[in-house]
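Undergrad: coordinates only, sequence not included:
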């Protein structure tokens, strides 16, 4: 469920603001300028079906080496 600040939520334009009653996730993301961690609602997730490794500097903090198309968790987060 949603667990960010009300200010963060209010900053999303109302016409694109996702409902709070769905899962939200922290994702390793990138754009043309930088890498970052994004907070995304489940309705906005899109599966990466390429099977290719991910390039993000924080990846090794959370996951082991890419193996058989996936990354094993280094440790349980919650």
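TA: Nice, thanks for sending it over. For clarity, every value in this text was computed on a predicted model and none was experimentally measured. Numbers count the residues shown, from 1 in each chain.
Undergrad: From here on, just use CA atoms for contacts and neighbour counts.
TA: OK.
Undergrad: And the helices in the chain?
TA: Ranges of helices in the chain, per DSSP state H, are 6-10, 59-62.
Undergrad: and the spatially most central residue of the chain, what is it in contact with?
TA: Centrality entry for the chain: nearest residue to the mean C-alpha point is residue 27, 1.4 Å, by C-alpha atoms, centre = their mean. By C-alpha atoms under 8 Å, 6 or more residues apart in numbering, the residues touching residue 27 are 37-40.
Undergrad: for comparison:
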């Protein structure tokens, strides 16, 4: 029987990668790994995360660019800088209120 895990992070939360220099806003969560085998195999084996944990879709950014990232829970930490995320798609799904990102209500109409 598989152990059910609760995601540690939530939609709209700003997080940063534990190892690599990027951060982003969570816009979706998979309860376990749900990407391609090619993606999985591209990760060096010595740093490859476990599959049996939540994986997060992020509107991500680093110093050079913005992109979509797919990251395991074990590799994320909360980002407490309070700085906004500049990814252009953030405003499509979220509003920024009091330093936090909340789902835009108009996206559900």
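TA: Nice, thanks for sending it over. Being a predicted model, the structure only gives us computed values, none of them experimental.
Undergrad: before we move on, the earlier item: can you find the partner of the residue nearest to the centre of structure 1 in structure 2?
TA: In structure 2, the residue matched to residue 27 of structure 1 (TM-score structural alignment) is residue 58.
Undergrad: Excluding sequence neighbours, find me the nearest residue to its match.
TA: In this structure, residue 58 of structure 2 finds its nearest non-sequential neighbour in residue 26, 4.5 Å apart by C-alpha to C-alpha, 6 or more residues apart in numbering.
Undergrad: helices and strands around the helix or strand hosting that neighbour, which ones?
TA: Assigned by DSSP states H and E, residue 26 of structure 2 belongs to strand 23-30. Secondary-structure packing of strand 23-30 of structure 2 (3 or more C-alpha pairs under 8 Å, 6 or more residues apart in numbering; DSSP states H and E): strand 14-17, strand 55-61.
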